[in-house]
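Novice: Fold the following, please.
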Amino acid sequence: MKTSNRLPPALPPAPSPSSKNQRPTILRRLLSHHELATLLLLLHAPIDASAKPEIPLLQEAGLVEAADGEAGQARIRLTSEGNAVLRGLGALPATPSGSKPGNENPG
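Specialist: Here you go, the predicted model:
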């Protein structure tokens, strides 16, 4: 019996996130427990930009953003995507339809 070294046919490409029947994926990787803890801290109030080493990774993922604080200091707060992650984990109540998600403590 002769075995074939041929590979199986390639899988079709994944549907694009812009298709109407699919929700876009927020995260492209799993968050560490330190990153989750930082998001939970930000749930209550913005923090200094230098307060946590996880901030740059969370900014790259689009979960937090810089905001102007008192005396011109950079402060970090949750984005709507960051709020969505916490909502998915059950840390935030689901938003009623028609209301816009956002950080509960803007300043």
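
Novice: contacts, neighbours, all on C-alpha from now
Specialist: Fine.

Novice: what number of residues lie near Asp48?
Specialist: If you count neighbours by other C-alpha atoms under 10 Å, Asp48 ends up with 15.

Novice: Name the surrounding residues that touch the longest helix seen in the chain.
Specialist: Looking across the chain with DSSP state H, the single longest helix is helix 33-44. Contacts with helix 33-44, where a contact means C-alpha atoms under 8 Å, 6 or more residues apart in numbering, come from 47, 52, 54-55, 58, 76-78, 82-83, 86, 91, 103-105.

Novice: ok, then the element right after that helix?
Specialist: strand 47-48 (DSSP states H and E).

Novice: Quick check: which helices or strands does that following strand pack against?
Specialist: strand 74-78 (3 or more C-alpha pairs under 8 Å, 6 or more residues apart in numbering; DSSP states H and E).

Novice: Now the second one, please; I'll put the structures next to each other:
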Amino acid sequence: MLRRLLSHHELATLLLLLHAPVDAHAKPEIPMLQEAGLVESIASADAGAPRIRLTDEGNAVLRGLGLGV
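Specialist: As a prediction, the model looks like this:
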């Protein structure tokens, strides 16, 4: 359960992640979203920077907004 409101930048980042993982350093909001348990790091197949994707909790936040899958 979230203990604080998400910023509009954090929500926008969750929406980006809804469609595809992104580079771990692509967005400055990633560390706060990881701390909240809404995103997780996955190993990159090309041994580049780790990729970030939504967790089940992150998907639940978007579903609560009528946007998730």
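
Novice: After superposing, what score do the chains get?
Specialist: The TM-score (TM-score structural alignment, normalised by the length of the second structure) is 0.94; 68 aligned residues with a C-alpha RMSD of 0.9 Å.

Novice: what's the counterpart of Ser80 of the first structure in the second structure?
Specialist: Matched by TM-score structural alignment, Ser80 of the first structure corresponds to Asp56 in the second structure.

Novice: Tell me which residue of the first structure matches up with Lys27 of the second structure.
Specialist: Per TM-score structural alignment, Lys27 of the second structure is aligned with Lys52.

Novice: Setting aside sequence neighbours, what's the nearest residue to its match?
Specialist: Of all residues not flanking Lys52 of the first structure in the chain, Thr38 sits nearest, at 7.4 Å (C-alpha to C-alpha, 6 or more residues apart in numbering).

Novice: how about the one you found, what's its partner in the second structure?
Specialist: Alignment note (TM-score structural alignment): Thr38 of the first structure maps to Thr13 of the second structure.

Novice: And for its match, the neighbour number?
Specialist: Summarising burial for Thr13 of the second structure: neighbours were counted as other C-alpha under 10 Å, giving 20.

Novice: again, but for the one 3 residues further on
Specialist: If you count neighbours by other C-alpha under 10 Å, Leu16 of the second structure ends up with 14.

Novice: Tell me the spacing between it and Arg3 of the second structure.
Specialist: Per C-alpha to C-alpha, to the nearest Å, Leu16 of the second structure is found 22 Å from Arg3 of the second structure.

Novice: which ones are touching the match of Ser80 of the first structure?
Specialist: Contact analysis of Asp56 of the second structure by C-alpha under 8 Å, 6+ apart lists Leu38.
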